[in-house]
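After the sequence you'll find the predicted model.
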Amino acid sequence: MPDRAGVPTDDANGFAELGLRPELVHTLAGLGYEEPTPIQREAIPPLLAGHDLLGQAATGTGKTAAFALPVLQRLTPDDGRREPKALILVPTRELAMQVSEAIHRYGHDLGARVLPIYGGQPIGRQLRELDRGVDVVVATPGRAMDHISRATLRLDDLEMVVLDEADEMLDMGFAEDIDAILEQAPEQRQTMLFSATMPPRIEGIARRHLHDPVRIEIARPVAAPGEAPRVRQSAYLVPRAYKPAALGRILDVEAPGAAIVFCRTREEVDHLTETLNGRGYRAEALHGGMSQEQRDRVMGRLRSGTADLLVATDVAARGLDIEHLTHVVNYNVPSAPESYVHRVGRVGRAGREGVAITLAEPREHRLLQTIERVTKRRIPTEKVPTVADLRARRLELTRAALEESLLDGDLERFRVVVETLADEFDIMDIALAAVKLAHEAGGAAADEEEIPQVATRTDRERRDRRESVRHAGGRDERRGRGPTSGMTRLFVSAGRSAGIRPQDLVGAIAGESGLSGRDIGSIEIADRFSLVEVPEYAANDVIAALRGTTIKGRKATVRRERRDR
């Protein structure tokens, strides 16, 4: 759906001031558009003047109207021309449909002929429409190249080319197709490139194919001091084996209206969807291994509200616009900060609040820090809800349900039950029993297994811990005490007499296992051996990783500490 720029009004004076033709202004007023968004206000005048444009703005800021209105301004329908005057390239089928629908609405009074062409649709209809004649083609790069090679899409009369969500098209591997299409387009065309991020590859396309472009960058609105940001971002450090349980518990506490959970692989999508459905969620899978018909059914169920969770790969979910989306979940930390930006940009649109959650394995903590540096925003690390937290949340939901029932009324028919029981039991006991039944009927059977909390310490705390190491003839004041909560102590058969230092052990563990130096706890070095604390969940992996390596040039035995030493 096109982005709404304001509330219904009788006029769209803000758009009239930009120099748009009366037919477009009238249509926008009828659609309820009042004032241009920042990207529309900045982009439309130079585009109407015929300049190339390089625009950076987040998804959901009104980019579609920013390029669609100037494209429609230059159309002269019913001039007998059959070849398209404008070509708009988009990354996905879903976005092609959305952009095509928006242009059709904006250009209704002009009689604009718009055709979306994409894979997964019978090509016969596309061929017939192209042969009949169109003004604007909205296409995915692959299908556009297919038609160009068939000579069914001719670019001879092309005056405008738009690259929408250009960074996503590059991420999906369309770079060569885009170059080929732009090289075949007329030299004197006007080119518009819009992207949420501006990696070097985008700059490269701009240098090769845009002529002295006007550059526009629209930053996301920044919350005022003391005001909560529109998208609440948080991360949870979770051992890999506990991630499905942690996700279910977080969703139980968050209670999203509708959410997308991003996974890396198709197999992960299918497995996680099955797990979430087992927990009572209405989850749907979406990935590249599904047919277009299957994907359409999934999206229909999500938009109609018969499903509330979409578990998807990045490629499958690109271009989706789900109006009632409240939560985005990264089941893994995205390896590219740009992917994180795109995912988070799906919530918090049009003034609505949203939530972005990331589940990070301890070894992914550095990726999380890279995202923080690139986005210039801290992502707070939260603790995974405990069993007690979950029980409290479910009791809260039960209380809310009872309150709603009390406010709705219509309870008189149950009075006889209460009055009969009141002859034998206290009223408070009766109420407690009723709450218990309502609570258990609401699916209150919690999974009782606690999820290990991954300790997060500051660098100062870690330095203090390591500086507290005592070397007293092989004895240590910590000896005899158990390891820190959530940690396991490993025995290493090399100590001070072999020249072992704390940094040697840290380097060996970090270099051979998936842990970073920040994940390693206290280190105790005796004459002939050392003791090192590592997270409990990673102990076996560390032992296996160090089994075939050397420390300070010598092979050492590594095992769990025996507490009877």
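Received the coordinates, thanks.

C-alpha from now on. contacts and neighbour counts both.
Will do.

check which helix or strand covers Leu531.
Assigned by DSSP states H and E, Leu531 belongs to strand 530-535.

what's that strand packed up against?
strand 487-492, strand 523-525 (3 or more Cα pairs under 8 Å, 6 or more residues apart in numbering; DSSP states H and E).

let's see it at 10 Å
strand 487-492, helix 502-512, strand 523-525, helix 539-546, strand 558-560 (3 or more Cα pairs under 10 Å, 6 or more residues apart in numbering; DSSP states H and E).

In the strand or helix carrying Asp146, which residues are buried?
Element membership for Asp146 (DSSP H and E) is helix 141-150. Within helix 141-150, the residues that count as buried by 16 or more other Cα atoms under 10 Å are Pro141, Gly142, Arg143, Ala144, Met145, His147.

same question, stretch 450-461
In terms of neighbour count (16+ other Cα under 10 Å), stretch 450-461 has its buried residues at Ile451, Pro452, Gln453, Val454, Ala455.

Give the burial count for Glu419, as a bare number.
By the criterion of other Cα atoms under 10 Å, Glu419 has 12 neighbours.

nope, Asn13 is what I meant
17.

go on, Gly442?
Close neighbours of Gly442, defined as other Cα under 10 Å, add up to 14.

cool, Ile357 as well?
A count of nearby residues for Ile357, using other Cα under 10 Å, gives 24.

Going along the chain, name the helices of the stretch 251-400 of the chain.
Along the stretch 251-400 of the chain, the segments classed as helices by DSSP state H, counting those that start in this stretch run 266-278, 292-304, 314-317, 337-344, 365-375, 387-408.

Now Arg220: closest residue in space, sequence neighbours ignored.
Excluding the flanking residues, the one nearest Arg220 by Cα to Cα, 6 or more residues apart in numbering is Ala58, at 6.8 Å.

The structure to be compared is supplied as follows:
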Amino acid sequence: MTMNATGGEATFADLGLRSELLDVLSALGYEEPTPIQAEAIPPLVEGRDLLGQAATGTGKTAAFALPVLQRMSHPGDNDGPVTLVLVPTRELAVQVSEAFHRYGRTLGTRVLPVYGGAPIVRQLQALKRGVDIVVATPGRALDLIGRGALDLGGLRTVVLDEADEMLDMGFADDIEAILAETPEDRQTVLFSATLPPRIDGIARRHLQDPVRLEMGHAATEGRQTTPLVEQSAYLVARAHKPAALGRLLDIEAPTAAIIFCRTRDEVDQLTETMNGRGHRAEALHGGMEQEQRDRVMSRLRAGTADLLIATDVAARGLDVEQLTHVVNYNVPSAPEAYVHRIGRVGRAGREGVALTLVEPREHRMLKAIERVTKQRITVERLPTVADLQARRMELTRSALEEALLQDDLEPFHVVVESLTDEFDLMEVALAAVKLAHQASGAALDEQEIPEVSPRTVEKRRDHREGGSEGARYGRAPSGGMVRLFFSVGRSAGIRPQDLVGAIAGESSLSGRDIGAIEIADRFSLVEVPQEAANEVIAALRQATIKGRRPTVRRERDTRSRPTRR
């Protein structure tokens, strides 16, 4: 816990922020800084570089936004931006921009989000009029720099937010090219949920004597800053996962939950299934227009929906206060993704629950997450039909108890009185409870879900671990994967990260979902999850890779193809 000079808990006033910012924070109801804000704001206000490990939900956006606004002397007077924030997705670009608008509304700060998939003409016009802060995805930022529309010569601060996600999406070269256009004496701030060696490499090259902070893990001695999340997992066969999810939701009865799926098709199918079970579910994925996404989030925040079924890309950066549960419908293929997901709950001291459905072949992945996060994920037994019936009876009892405490039962007095002339009072009460129980939908016909045990599966060859260029053509794809053909290869300067970046940027897949990559002179082969193949093909129809628009299709039967010598 951070203390002020008098020994009490630190306040925003103790952090040296200007009165305009303090007034806005007070109006927004912010009473005291989160640990990451208390640790990061003072050195950033002083102009120090900073490398911060911070999980989602720790308050890192305000941790860098407030110092940026504090150091901005004359907002509105700058021809070019004085601050650039790089983020991995359009959703996060919008969210960070909105945060800057909220905090800097009395300062007249001009903030512009720029990202792919939006009309570039509007962004060009806004840049021409002049902005103070640009929040950008790397690809669109580089595009605007190439057009001569985004001049970074006057930058005083660069922020890399969710840097590990940007690297996983193949933006490493873009980030290096952008930083090369910025002044050497700039302030550089890097936040990442994890700190793999690649992040350390960027920090060594681009940060000068940075302050180092580790939050969101039990990294600060004497203080636990992880979200208060109860974590558990359930072994279940793939065919029974929808039923298992429905049963867990019935048992847990979340106020609001995010359910993470791997692909858009899976999101749509599961949304339909959950709505069929009586839940109020909404889908969120990269195939939806921004207006549709906004409507979905409005319904969730208003309480007219209680389940958000989403892909990782679509849900990045979302902050919904009433969330109580996160469900991993599949085990994330990398521990970092798990950390990002469960960070959606347990924010600001609130408790949350993270549930993971584990197929037998995914058991090793769960163990890998435990090793990296140094947190035990308890494997629980799936609730039985008897457990579900007991829970539903408990909910019926709670509903009746609440009705008894309300003073509006008098109109029903005559019904009970007339029935007790013929029946015992206990029998009348039992019949009323039965009707209430059935009216709640609790009389659904349920079947037991078979128990399964973990089994060992061959570890999938990952393109990130072993240089798959020039690999064995004609071999079978890894289990659950299908191979896609791209009509560009080594002669076009194509590298694995180019293919990963294109797929992750245009579809709902992340870099971690993509399997082996094989690059030949004139074509490339990429493994993707079988259920996502059609989505990837459709998403890349209008995309360009290294300036070329490739043909993308499923690989044809390769058994007759001669082995490359």
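Sure, I can see it. The structure displayed is predicted, hence computed values, not measured ones.

Overlay them and tell me the TM-score.
Remark: TM-score between the superposed chains equals 0.75 [TM-score structural alignment, normalised by the length of the first structure]; 450 aligned residues with a Cα RMSD of 2.8 Å.

Format the buried residues of helix 141-150 of the first structure as a markdown table; extra columns: distance to Ala259 of the first structure.
Formatted as a markdown table, those follow (distance: Cα to Cα, whole Å):
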| residue | distance to Ala259 of the first structure |
| --- | --- |
| Pro141 | 29 |
| Gly142 | 29 |
| Arg143 | 30 |
| Ala144 | 32 |
| Met145 | 34 |
| His147 | 36 |
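
From those, pick the one nearest Pro122 of the first structure.
Arg143 (11.5 Å; Cα to Cα).

Residue in the second structure paired with that closest one?
Mapped onto the second structure by TM-score structural alignment, Arg143 of the first structure lines up with Arg140.

next one: Ala444 of the first structure
In the second structure, Ala444 of the first structure lands on Ala442 (TM-score structural alignment).

how about its match, what does it touch?
Contacts for Ala442 of the second structure (Cα atoms under 10 Å, 6 or more residues apart in numbering) come out as Asp250, Leu388, Gln389, Arg391, Arg392, Met393, Leu395, Thr396, Ala436.

And the match of Arg143 of the first structure, how close does it get to Gly276 of the second structure?
As judged by Cα to Cα, to the nearest Å, Arg140 of the second structure and Gly276 of the second structure stand 40 Å apart.

ditto for Met72 of the second structure
Distance check for Met72 of the second structure against Gly276 of the second structure: by Cα to Cα, it reads 52 Å.

Compare neighbour counts for the two and give me the winner.
When neighbours are counted by other Cα under 10 Å, Met72 of the second structure and Gly276 differ, and Met72 comes out ahead with 16 against 11.

which residues touch that one?
Contacts of Met72 of the second structure (Cα under 10 Å, 6+ apart): Val82, Thr83, Leu107, Thr109, Asp132, Ile133, Arg156.

Excluding chain neighbours, what is closest to the first one?
The reference is to Val82 of the second structure. Leu155 (4.1 Å).

Aligned against the first structure, show me the partner of the one you found.
Aligned by TM-score structural alignment, Leu155 of the second structure pairs with Leu158 of the first structure.

Count the neighbours of its match for me.
Look at Leu158 of the first structure: counted by other Cα under 10 Å, it has 20 neighbours.

got the contact list for it?
83-87, 135-136, 185-190.

and which of those is nearest to Ala206 of the first structure?
Of all those, Ala206 of the first structure sits closest to Gln190, with 12.4 Å by Cα to Cα.

Is the closest one in contact with Asp52, as I believe?
Yes - with contacts counted by Cα atoms under 10 Å, Gln190 of the first structure reaches Asp52, the gap being 5.5 Å.

These two: which is more packed in?
Shown here are Gln190 of the first structure and Asp52; by other Cα under 10 Å, Asp52 has more neighbours (24 against 21).

Tell me the counterpart of that one in the second structure.
Match for Asp52 of the first structure (TM-score structural alignment): Asp49.

Spatially, what comes nearest to its match if we skip its sequence neighbours?
When the adjacent residues along the chain are set aside, Asp49 of the second structure lies closest to Pro210, with 4.5 Å between them (Cα to Cα, 6+ apart).

Could you tell me where stretch 87-99 of the first structure falls in the second structure?
Using TM-score structural alignment, stretch 87-99 of the first structure corresponds to residues 84-96 of the second structure.

got the end-to-end distance for the matching stretch?
This stretch, stretch 84-96 of the second structure, spans 11 Å end to end (Cα to Cα).

residue in the second structure matching Arg207 of the first structure?
Counting by TM-score structural alignment, Arg207 of the first structure lines up with Arg204 in the second structure.

was I right about its match contacting Leu190?
No - using Cα under 10 Å, Arg204 of the second structure makes no contact with Leu190, being 11.4 Å away.

More neighbours: which of those two?
More crowded of Arg204 of the second structure and Leu190, by other Cα under 10 Å: Leu190, with 27 against 12.

ok so, going back, of the contacts of Leu158 of the first structure, which is the nearest to Val311 of the first structure?
Nearest to Val311 of the first structure, judged by Cα to Cα, of those is Leu87 at 32.2 Å.
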